[in-house]
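Starting from these lines, generate the structure:
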Amino acid sequence: MLEIDELEIEKVNQIALNAYKPQWRKLLALSSAVIFSIFVFATRFGLKNSWTSSHPLPILMVTIATLIVVYIGSMLILNLITNIWILHHILKRELERKEFNVNPLHPDRCGGLRSLSDYALKTAYLAAVLGMMVSLIVYQFITRGTGQNYWFIYLIIPIDILLSIVCFFGPLLAAHRGMRKAKEELLREIARQFQADYSQIHASLTGDAETLKQGTEKIKNLRAFYSLTDKFPVWPFDIQTFRRFLLTISAHVFLPVIGILQKLIPLLLKK
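Next up, the predicted model:
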């Protein structure tokens, strides 16, 4: 047993090493940081009533800070996605090797996988931090009236929302497939038993009334058992966790919506 465990650990380590060995993450993060910094540097001159556009030195400071923050944030997100891929791959391997038992009455209300859903939620929180940074930049463009000149900046918001969705559902996907497969197998097993008992009762319609009554009661219980099993969860998170995830999604659009309202309300009051 020890040799098997060590072999599995070695395989898991190899998966992680293969995932982190390529250097494309650093190059992609650096490229993103440089492109975004150039964009910030070019647009700072067009911002009105901002201390960062009053002198070349503040603009340079903001540009350097943007380069550092975007690089760190990009590396964080890329490493996060890599970790999600590793976790998904490991869970997929384990679910293929072992039988997955659904535990719908587990106290954590997540089928016994609360730790996995908590991890997924935390990854979504990290993605939301990047989304809030982007939304703050968009808010500045909206409130200073330069949003129409740089409309393409708005495209980053749906990309960040998609990233949050991937960060949340990515770690849960393998577990979801395992839970769904286990549930379907249970339902098929109950359905086969129901069909067998129903056929037996149908064949003995002219037989003893007590036997017919017992058989009818059994298939009623099987039908109720099928309905109960059909309610088993197939995602390892509860409603409360999903609500928190939706709040992280709203963080991407909160500031831009506030900026739009600040622009629209004075126009509506003038009418």
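
C-alpha from now on. contacts and neighbour counts both.
Will do.

any idea which element K181 lies in?
According to DSSP states H and E, K181 maps onto helix 156-203.

immediately after that helix, which helix or strand?
Following helix 156-203 toward the C-terminus (DSSP H and E): helix 209-230.

For the comparison step, fold the sequence that follows:
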Amino acid sequence: MPERVYDKFDYDTHWVSERLERGLWGIENPLILGILKFSMPWNVLALIYSVLFWETLTPVFIYSSAFGLLWVNIAPYLIWYYDERVLPEFFTDLSELLTDEQERADIAKKYNEFFARHRLSVSAFWTVSIASIIYVSEPALTTMGMSGAGSLFLYTTYAYGIYIGAVLGHGFVGPVTTILLIHEITKYDLEIDPLHPDGLGGLSIVGSIAIRTTLLFSSASLFLPLLFYFADSGGTTAVIFGITGIYILTIFLSFLYPTVIVNRRAQRYRDSVLEDLRQQYATVEQQIHTPDKNEISELNKRLELQRVQRNFENYNSVSLYPLQLSILTRLAGSILLPILITIFQIYLSDML
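Predicted coordinates:
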């Protein structure tokens, strides 16, 4: 069987990805497996709660909670996709900037292992953060039936939050992985091709992994309506918005930092190439002005001068900010998603 693109630089596997790779009952689709193996208990619990307390629940709470549950269902797949598709494909495409395959293999192994390694500190941070949000939002939850006979569901809500923080929260190592990965790559001599079809010297692959990371992990913004509901219903806003701000900042940096640092590194490389070409041009031009009765030699010098000038123009005109229109469009989409969800929540709340 031929080696797939995403197999070549896949040196380690996140434990969530590993469980999705195993399959179940003949099912191999990672999205479906993520729901069956990770999310199904929470879906069943949400269904039971909704049936028992339907008359107590408000429409805003229902759809806000549904958005969050939707993310919980797709999150295992998103972790798998970053681990098994985004990273391996990036290292394959990196051949255009970093031609040494062994160097690429070493970097790939390092950051495959970095993402796959479980970090208690990350899980603990998100677990405590989410549990804190639930704690300060208990007044809103008790009005939704989680008191008295329904207090059991308050405890299951804490269990739900602990699951999100301890299991799914570790997926947020992804943005950190991308940031550190691109920082590492800029230490190498990147070979920028001024004639690359992307018009960016081949740097579009950096913009691509940055936006793919941003899109995957910004999907947790589906929880924003629920957080805004908690804040609007008496939750401690300092806690809710403080933790939300940390999340948004991490996602923002996962896109901004890689593109900026690569731009600066590429700019230094181009300045070096342009300076070298300027010196070549000056040398050849000086030779042309030196008396030479050999017409063939004279012609070769003028052709060389044209070649150097053409190379100079090619390098000087290439854009070194690794963004294409398609990348910017997807970035706008990832930014607009939480905004549109918030507007929808405000509009629906006013209607109801």
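
Would you pull the TM-score for this pair?
TM-score of the superposed chains, computed with TM-score structural alignment, normalised by the length of structure 1, equals 0.65; 240 aligned residues with a Cα RMSD of 4.4 Å.

Next, the angle helix 209-230 makes with the helix holding K181 of structure 1.
Relative orientation of helix 156-203 of structure 1 and helix 209-230, computed by axes from the mean of the first three to the mean of the last three Cα atoms, to 10 degrees: 170 degrees.

just checking, what packs against helix 156-203 of structure 1?
Counting contacts by 3 or more Cα pairs under 8 Å, 6 or more residues apart in numbering; DSSP states H and E, helix 156-203 of structure 1 is packed against helix 56-97, helix 114-143, helix 209-230, helix 239-270.

how near is the counterpart of M132 of structure 1 in structure 2 to S123 of structure 2?
Under the alignment (TM-score structural alignment), M132 of structure 1 pairs with L222 in structure 2. Going from L222 of structure 2 to S123 of structure 2 by Cα to Cα, to the nearest Å gives 20 Å.

same question, G333 of structure 2
Counting by Cα to Cα, the gap from G333 of structure 2 to S123 of structure 2 is 28 Å.

same deal with P76 of structure 2?
From P76 of structure 2 to S123 of structure 2 the distance is 15 Å (Cα to Cα).

More neighbours: those two, which one.
P76 (26 against 23; other Cα atoms under 10 Å).

tell me which element the more buried one is part of?
Secondary structure (DSSP H and E) places P76 of structure 2 in helix 59-81.

Buried residues, the helix or strand just after that helix. List them.
Remark: after helix 59-81 of structure 2, the chain's next helix or strand is helix 87-93, criterion DSSP H and E. By neighbour count on 16 or more other Cα atoms under 10 Å, the buried set for helix 87-93 of structure 2 is L87, P88, E89, F90, F91, T92.

In CSV: those residues, plus distance to I261 of structure 2.
Output for the buried residues of helix 87-93 of structure 2, formatted as CSV (distance: Cα to Cα, whole Å):
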residue, distance to I261 of structure 2
L87, 19
P88, 21
E89, 21
F90, 17
F91, 18
T92, 21
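
for the residues you listed, which one is nearest T342 of structure 2?
Nearest to T342 of structure 2, judged by Cα to Cα, of the buried residues of helix 87-93 of structure 2 is L87 at 31.5 Å.

The counterpart of A65 of structure 1 in structure 2 and P41 of structure 2, how far apart?
Superposed on structure 2 with TM-score structural alignment, A65 of structure 1 falls opposite Y160. To P41 of structure 2, Y160 of structure 2 is 10 Å away according to Cα to Cα.

Looking only at neighbour counts, state which of these two leads.
Taking neighbours as other Cα under 10 Å, Y160 of structure 2 and P41 compare with Y160 leading, 19 against 13.

Three-state assignment for the nearest residue to that one once chain neighbours are set aside, please.
Once flanking residues are discounted, Y160 of structure 2 sits nearest to W42: 7.3 Å by Cα to Cα, 6 or more residues apart in numbering. Put simply, W42 of structure 2 is helix when judged by DSSP: H, G, I helix; E, B strand; the rest coil.

Also L47 of structure 1?
From three-state DSSP, the assignment for L47 of structure 1 is coil.

and the gap between it and R144 of structure 1?
Applying Cα to Cα to L47 of structure 1 and R144 of structure 1 gives a distance of 7 Å.

try Q262 of structure 1
11 Å.

Counting neighbours, go ahead and name the busier of these two.
Neighbours per residue, other Cα under 10 Å: of Q262 of structure 1 and R144, the larger number sits with R144, 16 against 13.

For stretch 340-348 of structure 2, buried residues please.
I341, T342, Q345.

and that stretch, how far from structure 1 on average?
With mean Cα distance after the TM-score superposition for structure 1, stretch 340-348 of structure 2 departs from structure 1 by a mean of 3.8 Å once superposed.

Many thanks, have a good one.
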